[in-house]
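**Q** what's the 3D shape of this:
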Amino acid sequence: MPPPSRSWSEGIVTAKSQRRTFFNLFPKAAKDISDADYDPGIEKMMEFAKRKRLDARLPPAQEMARAFRRYFANASATERPVEDEQMQYILQTFEYLQQEGKIEGLGYPFLEQTLSHIATYSTRRDSEVHRRFATLVYEEGTKLWKASNDENSTNWVLFRLYAEVMSKSGGTSTARDVLTTKLTVPGLLPAKWKPSERTTIARVFAVLLTGFSFEHKEEDMVSLIDRGLQRIPSLSESITLHRVMAVHYADLDKITQTKHWYDQYMEAAAKRSNKEGMWNVEIHESVLRLCLRKQEIEWGQTIIRHLTSRPPAKEVWDLLFEWAAGTGKGVDEVDRMMDVMERQNEDKSTGISPDVDTINRLVEFAITRNDPYMAERFIQIGRKRNIEPNAKTLVLQMDYRLSVNDVDGALIAYKHLQSHDLSDNKDVPTVNRLLCAMCASGRHDFDSIMNVAADLSDRQARFEATTVSALAVLHLSRGELHDVIDLLNTHTFRYSIAERKHVRDSIIAYCLNPATPTADAWEAYNIFRQVFDETPREQRTQMMNEFFRRRRPDMSVHVFNHMRTHTRADTIPTTETYITCLVGIARLRDEESLENVHNQLKLDWSIEPDTRVLNALMLAYTSVEKSQRALGFWDDITASKEGPTMNSIHLALKACERAPWGDRKARGIWQQLSRAGIELDADLWASYAGALAGNGNVSGTIEVLEQALEKGTLGQMNAMIIGCFYNSAPGAVKKADTEAWAKERFPKLWEELQGLGMVTNTLEYPFFRLNRSFSP
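**A** Next comes the predicted model:
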């Protein structure tokens, strides 16, 4: 059996890369592999985390402070979010700097900027590491700020940033509790709020309300508003808070609550003579869409009358067109409304008329109704009015065409999109969807897919995890290992934990696919284990079992040894891992692999072999025809405090079948069982019969069985006992003797056995199809 090919990390030696060129005189030069694209500073933090796991000497704190600064300076320059994968290393570094007393050297402005960056670019998700980091930075920042300001004052800007990070990472309640404490401390709140302070505190409440909304904690939202109004009455004038509440309930389709908070919003806007708030498009858009979904047409018409009580602004007109389409007016009727809009504004200097934003809003509405035909018609209306699609129109067109699996139509829209300014990258999510659809369709050639991918790459746009997964599997299926490595190195080290898992799972699925050639599965495994060092034990064990299934125990043992040499506690083998590996080796009867794993077990101080591990060793050594050694583990089991299990007995008797003088050992085991008062059921008798017959002592086995029947220690003969007896009898003569006895004494049971069918072994001796496999 050839050894597994070396992994890409050891020089890219694979079955595919070893193909001969013309007599191998002019071999192709190996393609350079790009290094992993780490953000500045993060690699140093990853190295720090590894050293800490190994209890090795840690780098100087000053060095880690520089890495910390470099990371956030780059993150701010590139406006990249800090994913939870990177935050794990950042948090460990920050805690180390705290222990070493180096936080003050970072300075308050830098800590505020750090928190501001995370607050601005974080996506909403439950992330404990983000919450922990935000808390530490806020506490340290507060200390530094108070050192140069009034000890009893509060930096509300810093607190707002802290609250925003917490609300985006699932810690809104914690931030609320901190705020509640501040509100109850005497003298902490100013007697009179400055306008800037009032705006900031209102933003704090809005941030927390939005966080509770995302976490679906309505009671906490209402409670927070009530507490805030009690301590800061001026908050009642903040239309922002009322808008957040109204939009929240509108999104939940709760009519009564939405009406209440909408009325509160309008009342607050009227008190402040806030004309912009009175006709704010965001809140009216949410409420009107609620009215459409819940068929609250009468309320919606009331809102429409309010919006048209003065000459509508352009954004309001667009909202009116959407309302008209939602209440059943056809595309042509909406078109005629646009004519009315133009006539009403033709003599005015404003020059309000439908534009591409109008069309885009209507197309978005059609998409929400899953009506691509309506969307296409709105685009045609725009063209009729000389309103040419802009980049957003074409992105929307790609979206709704992809939603009905019209990949070719989406590709056409994509080609038109290339002539537009795409510097804002708002098309990137949809282009990612297009790439995934092209990979999945099976109808699009490789070059077409790569052209779209190259466009994203040239623009240095973000490749979504789903896209990288699809492209990685595509390259793997074509044997393009270098391209897979480049792809993963370029993108995956900036992904979140969930995104990295998505890519990793797709490659593992490729490896586990029975249609994937074993050599390709091995190379794919080597790629993902290098790129995804965090792959947990469960998935690595899955890969180990897959190579056992493919009858490559050497590859399985390599996977096992990769776990064995790992540094992460969630990756190194456990007792269960050893047992699984030994069972796989036993199934394939590979002695070399067995010796390798057994030696690893001897050296593994973290594993204390228990009965199940010794059972697995007994099973494995029996399978490689080393039954005498297998029985040594039985002796270890009987001498242990834990003692044998029922499966231990079966496995020991199985070992006796082929062990020299195994029938004597079996008799000794049987006497031990009898003295211990263990119930000797039919299954045990079947194993015992096999153990006695395995050394050729057929007459002795018959004598034992007959005596047991006569004495009543064997209640009743069954087919399994006879079948094990026959299967264990060595050679044609011994089998014939067993058959003759069975046919004469138990003819019906013999017929039952024959009904199971027979197979032959490598020596062409017949065997009944009996399932006598025992797990450790």
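**Q** Every contact and neighbour count from this point should use C-alpha atoms.
**A** Will do.
**Q** ok, now which ones touch residue 593?
**A** 553, 554, 557, 585 (CA atoms under 8 Å, 6 or more residues apart in numbering).
**Q** looking at the residues you listed, which has the most residues close by?
**A** Per-residue neighbour counts (other CA atoms under 10 Å) across those peak at residue 585, which has 31 neighbours.
**Q** Could you report the distance from it to residue 174?
**A** Noted for residue 585: a distance of 52 Å to residue 174, by CA to CA, to the nearest Å.
**Q** before we move on, the earlier item: from the contacts of residue 593, pick the one nearest residue 422.
**A** residue 557 (50.2 Å; CA to CA).
**Q** Before we compare anything, build this one as well:
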Amino acid sequence: MHSHLTRHVFRQIVYNAIYSETFCWCRPISPCRPRARKCFPSSVVPARMLFGFSRQPARKPKPPDFDPGLKDMLQLGQALAKHERPPPRSALVNAFTSFVLDKQENERVAVEDSQIGLLLTTFRYLQDTQDEEGALGLSVGDMVNTMSLLTGPSVRRAIETTNTVSLARSLFDEVNRKEELTAEDRHQGLNTLIEVLASKKKPLEARDLLEEHWKQDSSSIDRKQWVNVVLGFARVDEQEQMIRTIETMEEYDVSFDNQAHQYVVEFYVSNKNVELTKKWYEYGVARGLRPSQRTLRRVLGVCIYNNELEWGEPLLRSLVDGEPSNPKDSKAYWRLILQWAAAKGKSVEELDRLLNVMVQKTREQGMDVQPDMGLINGLIAFATFKNDSYTAERYLTLGRKWGLEPDSKTFLLQLDYRISSGDLDGAKAAYDELKGRELETDADLRFINRLIVALCHQKPIKYNSIMELVDDLNERKARLNPETVSALALIHLQRGELHDLIDLLNTHVYRFEANKRLSICNDLIQFCFDRSILTAKVWDGYNIVRQTFREMDLETRTKMMFEFFERGRSDMATHVFGHIRHLDSPEIKPTVETYVLVFEGIAKAADAESLALVHNMLKLDATVEPDTKLYNSLMLAYLGCGDPRQALLFWDDIIHSREGPTYSSIQTALRACAEAPFGERQARDIWSRLKRFDIRVTKEIYAAYIGALAGQALFDECTELINNAKREAGLTPDVLMLGTFHNALPSAKQEAMKTWAVETYPTVWADVQKLSKRKKMSSSGGFLNGIHYNIGTDIAV
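**A** As a prediction, the model looks like this:
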């Protein structure tokens, strides 16, 4: 009794370790071990040292790094999906407000679309669960603050989808229902909604709302909303609607002025659309507008970087004619002149002389303006754009000649062009100069991320250099890009640093939106499909991926299951199927096709233990209705595991089903007859049914019937069938018939078959003997004395 209880507890521990949602490895000691499920997860067996004491406590994975309030909102989403009890309303109100407040205080950090979706889900839940007095839990100020967040820089950097629009509408509708709403709050809510609609690909709705309220009370609308609508049509490439909006502006006495012109031109500059930049610049000039100096500089920058120098010559002359009146404008003017000269092919020496001329000219105008490193950085940036690292280095030398020392931007540009040219040692040297310096913007961190990715792909991998860069970013409290997380994750996985991998993913992936998470997940899964990687590492990688990326779809999970079958680890493949089976998500449930694939894999592996486990899962799965294809796979699985009698029970299910048998069903059943006790009776019954219903007999079915009788040692009947194949089924004896006859016979009769075949069908038998062969296996998996020719008789269910 005691030993039975111990075994029961043992099995329960292992089962929980495999199918629980906590991290566990359940990794085999070596890839050759036949059963991974008999290995303890690391959390069950602690490391033991001298006298049974561990030298240090087991390392615990770092918990996921959630933004304030995000964890509770995630739990709400999961609870609603599973129809479970959600977190308390008070916790959700606090989560909503704390998340918004945190993002308003940290505007440099982008708000991902998935996070906006969680805010929307939480807000709608709070609306749906209001008490009798209609207490939402959020004040008017909370909702107005949230609306202002939706038009802030942190949301503008996010991918544009419908979540932001839906949340803005819901907030606007709720705010306008409040009796205590002030006119200022009402106006702010209206302006926010118009701006969100315009920026999120709903400019037509934004314009309709704008016109409606402009007619009622123009003082409630910020005049910049007209420009926002114009830019909204630019985003969706609706040029006619843009022009119509500009005409409508004039009807309402809102002029398309220099500022509006600048916004539109800058929009196309930012989107690197050269043709539309030129078109809308000329559109403003044709309407009598005098472009601002900022607009001129931006357009000239487009000309320089896109080789539109001929078109930009008149613009450059107009800029030169308007001499700058202060040092700041002078340097912006110099930067364009130098880049223009570089684009025209001027040498470094010529640029040096040009710089001397410009310095002298400003002195004559009574201004003491000296070049700074920003001018040199502009030249280096242009050389980097042209993939000319040699000239970039010469520009750096030019700066030193003028007594200018490189700054952070210089070293970031060095990182960029040295990585592009493959000079990773040079890029690392530039990074060493950058350490300890402040960066101007968070966007500059992309260069360091890019260096980490490049070093991760370098062979051999310089691990210490990579970790030094990662530590620097951690000290800067910077986020890693998805590409960087993916590259580092693969490094940790290759090195077997599982705790580091978990910490990395928990720190970063929960901040990414769905498509970025999917990219990381796919990279890790592709690692698992690499046959050069040890199966133990693949198992570790799969377990971490399934825990971190619960949204991994059924197709990917099924491919992962098939991968373990291909590696000869049917036990691991069965565990993967079990993980699919135990998922709570209704979108990721095993289908009939999934069961078919797992039974086919088990059949090839002859894994009776896995077959019993999966078949029991099928019996308990109320979402799957067995069909002929599924019964076929069950027949194959039980036949492959040495239980032909059980396989034939599924044949009975098939013939009594509404769908009925397929050719694959008949072929599989006949093969089972070859191994089942007294199987010839069932085989003859199947054959008579085929004749009675006048079903066309294919060569595969005919050969399978021969094999069924041969398996019962009915030698004479088999030779008669082969000799009469033309009359019985219109077939000619071939390699498949003779090979099946030979393979199915007991070993003692194979020699007699060879003698008969050499005498009767010498040419066909000679072709059979050309095939590869192996020792014949028994149903229990042992080797017999007979020979089995590889005639390719795999059955597609």
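**Q** what TM-score comes out when they're superposed?
**A** Superposed pair, TM-score by TM-score structural alignment, normalised by the length of structure 1: 0.90. Supporting alignment: 751 aligned residues with a CA RMSD of 2.9 Å.
**Q** circling back to that earlier point, so which of the contacts of residue 593 of structure 1 are in helices?
**A** Those of those mapping onto helices are 553, 554, 557, 585, per DSSP state H.
**Q** What is the equivalent residue in structure 2 for the second one?
**A** Pointing back at residue 554 of structure 1 there. Aligned by TM-score structural alignment, residue 554 of structure 1 pairs with residue 571 of structure 2.
**Q** residue contacts, residue 126 of structure 2?
**A** Residues near residue 126 of structure 2 by CA under 8 Å, 6+ apart: 89, 93, 136, 137.
**Q** can you list these in a markdown table and add secondary structure, distance to residue 236 of structure 2 and neighbour count?
**A** Shown next, in a markdown table, are the contacts of residue 126 of structure 2 (DSSP: H, G, I helix; E, B strand; the rest coil; distance: CA to CA, whole Å; neighbours: other CA atoms under 10 Å):
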| residue | secondary structure | distance to residue 236 of structure 2 | neighbour count |
| --- | --- | --- | --- |
| 89 | helix | 39 | 16 |
| 93 | helix | 36 | 20 |
| 136 | coil | 36 | 17 |
| 137 | coil | 37 | 17 |
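**Q** among those, which recur in structure 1?
**A** When you map the contacts of residue 126 of structure 2 onto structure 1 and apply both residues aligned by TM-score structural alignment, their matches' CA atoms under 8 Å, the shared contacts are 89, 93.
**Q** Would you tell me which one of the contacts of residue 126 of structure 2 comes nearest to residue 426 of structure 2?
**A** Ranked by distance to residue 426 of structure 2 (CA to CA), these are led by residue 93 at 51.4 Å.
**Q** was I right about that closest one contacting residue 138?
**A** Yes - under the criterion of CA atoms under 8 Å, residue 93 of structure 2 is in contact with residue 138, at a separation of 6.7 Å.
**Q** Verify the stated contact: residue 556 of structure 1 with residue 549.
**A** No - using CA under 8 Å, residue 556 of structure 1 is not in contact with residue 549, being 9.5 Å away.
**Q** between these two, which one's more packed in?
**A** residue 556 (28 against 16).
**Q** Find the nearest non-adjacent residue to that one, please.
**A** Leaving aside its chain neighbours, residue 556 of structure 1 sits nearest to residue 544 (4.5 Å; criterion: CA to CA, 6 or more residues apart in numbering).
**Q** The one you found maps to what in structure 2?
**A** Checking TM-score structural alignment: residue 544 of structure 1 goes with residue 561.
**Q** mind listing what that match touches?
**A** So residue 561 of structure 2 contacts 572, 573, 574, 576, 577, 598 (CA under 8 Å, 6+ apart).
**Q** at 10 Å what do you get?
**A** 542, 555, 569-578, 580, 594, 597-598, 601 (CA atoms under 10 Å, 6 or more residues apart in numbering).
**Q** So it: helix, strand or coil?
**A** helix (DSSP: H, G, I helix; E, B strand; the rest coil).
**Q** What residues does residue 245 of structure 2 make contact with?
**A** By CA under 10 Å, 6+ apart, the neighbours of residue 245 of structure 2 are 204, 207, 226, 227, 229, 230, 233, 239, 251, 256.
**Q** shared neighbours of residue 93 and residue 138 of structure 2, anything?
**A** By CA under 10 Å, 6+ apart, the residues touching both residue 93 of structure 2 and residue 138 are 123, 126.
**Q** Emit the PyMOL select command for whichever of the contacts of residue 561 of structure 2 are buried.
**A** Buried subset of the contacts of residue 561 of structure 2, written as a PyMOL selection, criterion 16 or more other CA atoms under 10 Å:
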select buried, resi 542+569+570+571+572+573+574+575+576+577+578+580+594+597+598+601
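**Q** what stretch of structure 2 lies opposite stretch 450-465 of structure 1 in the alignment?
**A** Aligned using TM-score structural alignment, stretch 450-465 of structure 1 spans residues 467-482 in structure 2.
**Q** mind listing what the counterpart of residue 259 of structure 2 in structure 1 touches?
**A** In structure 1, residue 259 of structure 2 lines up with residue 239, judged by TM-score structural alignment. For residue 239 of structure 1, the contacting residues are 202, 262, 264-270, 272, 274, 277-278, by CA under 10 Å, 6+ apart.
**Q** Many thanks, we can stop here.
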